[in-house]
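Participant: Structure, please.
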Amino acid sequence: MNTKILELAGTGLSLGGVALSHKVLGSVWTRATGNPPPAKNPDPDEAWTGIIIWSLVTGLVGTVIKVAISRQVAKMENEDKPKAKSQAEV
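Facilitator: Predicted coordinates:
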């Protein structure tokens, strides 16, 4: 498969995966705390603890998704490349 197509697909999948995880995490957060996530909660009395936890969790999950997709795309790119002959085969 074309490298540019793989890169574009990887970027799209990363963005979609992060957006989906944000929705899921927001839903879980609301069920667990009874409040919307801090990013969408304009309450000035929001505790900094909740803001920090939300930031850490969403950052961690988003980064894991991006890295996993990037690694998969790189793996697919390497599978498409013709293998170089080793010195023993020459």
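Participant: rest of the way, CA atoms for contacts and neighbours
Facilitator: OK.
Participant: and the residue minimising distance to the centre of the chain, how far is that from M76?
Facilitator: The chain has I65 as the residue nearest its centroid, 2.8 Å off, counting by CA atoms, centre = their mean. Using CA to CA, to the nearest Å, one gets 17 Å for the distance from I65 to M76.
Participant: Same check on A68?
Facilitator: If you measure A68 against M76 using CA to CA, the figure is 12 Å.
Participant: show me the contacts for the residue nearest to the centre of the chain.
Facilitator: Under the criterion of CA atoms under 8 Å, 6 or more residues apart in numbering, the neighbours of I65 are 14, 17-18.
Participant: here's the other one to compare against:
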Amino acid sequence: MSSVVWKLVGPGAGFIATAVANRVVKKAWVGITKSPPPDNPEDPDVAWKEAVVWALASGAIIGITRLLVERQAAVWYRNTFNEAPPGLGKGDDGRVEQLS
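Facilitator: Next up, the predicted model:
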């Protein structure tokens, strides 16, 4: 049962965090630059500077937000089920298991 919960909570937390962070980043971009973010930074018509700044800002903020939310989800799981989430615990030899 607990592994089924983690299969829903882990990815669900990451998905929601990504969606919220993406909206926040776009609003912050508009607030700072007074223009919408590039729809497709890979488009050659988008200036290099704008494409790179957008990629760095959005990637960092979304990545850090996902990390924070997914770690909190893992803490919640550990506190609720008294075990590490599947794929995040230590193996029999004491090494941290790799995510599959």
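Participant: re earlier: if we go to structure 2, which of the contacts of I65 of structure 1 are intact?
Facilitator: Counting by both residues aligned by TM-score structural alignment, their matches' CA atoms under 8 Å, those that remain in contact in structure 2 are 17-18.
Participant: Could you tell me which of the contacts of I65 of structure 1 belong to strands?
Facilitator: Cross-referencing the contacts of I65 of structure 1 with the strands (criterion: DSSP state E) gives no overlap at all.
Participant: ok, so of the contacts of I65 of structure 1, who is nearest P82 of structure 1?
Facilitator: Of all these, the one with the least separation from P82 of structure 1 (CA to CA) is S14, at 26.7 Å.
Participant: Which residue, other than its chain neighbours, is closest to the closest one?
Facilitator: In space, and not counting its chain neighbours, S14 of structure 1 is closest to K66: 5.3 Å by CA to CA, 6 or more residues apart in numbering.
Participant: and if you look at N35 of structure 1?
Facilitator: W29 is the one closest to N35 of structure 1 (CA to CA, 6+ apart), at 7.5 Å.
Participant: what's the neighbour count on the one you found?
Facilitator: Under the neighbour criterion other CA atoms under 10 Å, W29 of structure 1 is assigned a count of 17.
Participant: Please pull up the equivalent of it in structure 2.
Facilitator: Under the alignment defined by TM-score structural alignment, W29 of structure 1 corresponds to W29 in structure 2.
Participant: so the residue nearest to N35 of structure 1 makes contact with P37?
Facilitator: Yes: shown here, W29 of structure 1 and P37 form a contact pair, counting by CA atoms under 8 Å, at 6.3 Å.
Participant: Which helix or strand contains E77 of structure 1?
Facilitator: helix 48-80 (DSSP states H and E).
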